[in-house]
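1. My questions concern the predicted model and sequence given below.
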Amino acid sequence: MINSEQLTHYVFAVRTAILANEADIECLDRDIGDGDHYINMKRGCEAIAGLGETLTKLPLVDALNSIGMKLLSTIGGASGPLFASFFIGMSKTLKVNAPDSAMHIAAAFDAGVQAIMQRGKAQAGEKTMLDVLIPVAEQFNSLAAQGKSTQEIAVILKQVASEGLESTRSMLATKGRASGLGERVIGHLDAGAKSCQVMIHAVCDQVLNDPSNQPSP
């Protein structure tokens, strides 16, 4: 259901989306973050895009692992190791279960999210990227198990990602610089959650626009 060529298309779509949302992400990070989140996200996106055709020539598991290793050596701050763990976690899972079904892709996505949780020692409800990623992973697994179409899954995951982002507005923060701001963070969205929402929307839009995913007439 996914190959290295499609993965490369997703990479470029994510880079475009992150660049297009520069103002929003930077504003959120200035409000309650460290102020370097967008810079690190942009650096990571450019580094992965720089791999270019190299990714398309690799087996999917190797392409995902290469992305993880590139992020680990490129992005500063907390984001690098976390996103690197995500892609490496996906790669390890797909090495066991081939990416030939929605259930296997969902399981790999979930494994990547679990890797972030372990690396960051974090969970849902702490005003982080996980408030988007965890519900998306849970819904992805559920929808795949129900046999939903690729199109249906993409539409619903976009909605779940947006709801996850919005949920951070009312949360207190327990991680990073924001954790020291107490109740001042209430009313603000988390920048990491915003980045994840943007990336999930970008990938889902690519899926929705892919002719191979269109339902048969």
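-> The structure has been received and is ready for your questions.

2. alpha carbons only for contacts and neighbour counts from here, please
-> Noted.

3. name the helices or strands packed onto the one helix or strand residue 28 maps to?
-> Secondary structure from DSSP states H and E places residue 28 in helix 22-32. Counting contacts by 3 or more C-alpha pairs under 8 Å, 6 or more residues apart in numbering; DSSP states H and E, helix 22-32 packs against helix 37-49, helix 191-209.

4. Any buried residues in that helix, and which?
-> Burial within helix 22-32, assessed by neighbour count using 16 or more other C-alpha atoms under 10 Å, is assigned to 25, 26, 28, 29, 31, 32.

5. residues in contact with the third one?
-> If a contact means C-alpha atoms under 8 Å, 6 or more residues apart in numbering, then residue 28 has 188, 189, 190, 191 as its contacts.

6. which one of those is nearest residue 80?
-> residue 191 (14.7 Å; C-alpha to C-alpha).

7. gap between that closest one and residue 123?
-> Going from residue 191 to residue 123 by C-alpha to C-alpha, to the nearest Å gives 16 Å.

8. who's more crowded, these two?
-> residue 191 (28 against 16; other C-alpha atoms under 10 Å).

9. how about the more buried one, what does it touch?
-> Counted by C-alpha under 8 Å, 6+ apart, residue 191 has contacts 25, 26, 28, 29, 33, 37, 128, 129.

10. here's the one I want to compare it with:
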Amino acid sequence: MTLDVAWAVDWVRRSAQTVTEHRDELIELDRQIGDGDHGENLHRGFTAVVAKLDALPAPPADIGEVLKLVATTLMSTVGGAAGPLYGTAYLRAAKATSVPQIDSPGVVAMLEAALEGIVARGKASPGEKTMVDAWAPAAEAAAAAAESGAGPAQVLAAASDAAHEGAEATIPLVATKGRASYLGERSAGHLDPGARSTELLLRAAAQAAG
């Protein structure tokens, strides 16, 4: 089984929908340990992505073309740290998916490329209370699922579940990167907004895969 361009487009649309549905939650999470703009920024970014997708003169030729559209749009419309981080993640993922279809190893390559992009851009490691704490376990779970013979949908489901667990695990952590690090010990007890949005986006990918 493989995932195609239609899946990638559906992932984008579902991402925009879930970001809209959880906008207030993401704003509140970011207000607690950041500057409160994460939900609004992502909502604006993915709304712009869908608008550009709708305006394309022809259907995208491959999955990477869809993800590159997401990357460039987020970079140009999303402020704060999220724009560059997610933009780099989707851009690296696009380079790993410049094909019409991807199988389970292709899904793993996509997720690992996105993670590498985030780490390269944000210089964060697991345990520092950032979106890496959701992306890293997601990529690891995806690789394990693929190695066990799971199909692409199951690989994405495993990644989504691991991202959820990773996001929840940020609650007791003390932030040492980003704006939340300014709070020091007071950052403990709060869910990282970037990890939460990562979980939401990966869940949308899994749902689009069925």
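-> Noted; the coordinates are in hand. Small disclaimer: the values here were computed from a predicted structure and weren't measured.

11. Write the ChimeraX selection for whichever of the contacts of residue 28 of structure 1 are buried.
-> Entered in ChimeraX, the line below selects the buried ones among those, by 16+ other C-alpha under 10 Å:
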select :188,189,190,191
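
12. so which of the contacts of residue 28 of structure 1 hold up in structure 2?
-> Compared against structure 2 with both residues aligned by TM-score structural alignment, their matches' C-alpha atoms under 8 Å, those retain 188, 189, 190, 191.

13. Can I get these in JSON lines including distance to residue 56 of structure 1?
-> Formatted as JSON lines, these follow (distance: C-alpha to C-alpha, whole Å):
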{"residue": "188", "distance to residue 56 of structure 1": "39"}
{"residue": "189", "distance to residue 56 of structure 1": "35"}
{"residue": "190", "distance to residue 56 of structure 1": "33"}
{"residue": "191", "distance to residue 56 of structure 1": "30"}
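
14. Widest-spaced pair of those?
-> The most widely separated members of those, counting by C-alpha to C-alpha, are 188 and 191 (9.0 Å).

15. For structure 1, which segments count as helices?
-> 4-20, 22-32, 37-49, 53-56, 60-74, 79-96, 102-120, 130-145, 150-167, 191-209 (DSSP state H).

16. Taking helix 130-145 as reference, get the angle to the last one.
-> Between the axis of helix 191-209 of structure 1 and that of helix 130-145 there is an angle of 30 degrees, by axes from the mean of the first three to the mean of the last three C-alpha atoms, to 10 degrees.

17. which non-adjacent residue is nearest the residue mapped onto residue 191 of structure 2 from structure 1?
-> By TM-score structural alignment, residue 191 of structure 2 lines up with residue 189 in structure 1. Closest residue in space to residue 189 of structure 1, ignoring its immediate chain neighbours: residue 169 at 4.6 Å, by C-alpha to C-alpha, 6 or more residues apart in numbering.

18. Per the alignment, the one you found pairs with which residue of structure 2?
-> Matched to structure 2 by TM-score structural alignment, residue 169 of structure 1 sits across from residue 171.

19. Next, count neighbours for its match.
-> 16.

20. Residues contacting stretch 113-122 of structure 2, please?
-> 84-86, 88-93, 96, 124-125, 132, 135-136, 139.

21. Going by neighbour count, which of those residues comes out on top?
-> residue 135 (31 neighbours).

22. In contact with that residue, which residues are there?
-> 111, 115, 163, 166, 195, 198.

23. Between those residues, which sits nearest residue 150 of structure 2?
-> Nearest to residue 150 of structure 2 among the contacts of residue 135 of structure 2: residue 111, at 15.5 Å, using C-alpha to C-alpha.

24. and residue 204 of structure 1, how far is that from residue 140 of structure 1?
-> 12 Å.

25. ok, how many other residues are close to the residue nearest to residue 26 of structure 1 when sequence neighbours are not counted?
-> Leaving aside its chain neighbours, residue 26 of structure 1 sits nearest to residue 38 (5.7 Å; criterion: C-alpha to C-alpha, 6+ apart). Counted with other C-alpha under 10 Å, residues neighbouring residue 38 of structure 1 total 24.

26. Equivalent analysis for residue 127 of structure 2, please.
-> So residue 127 of structure 2, with other C-alpha under 10 Å, has 17 neighbours.
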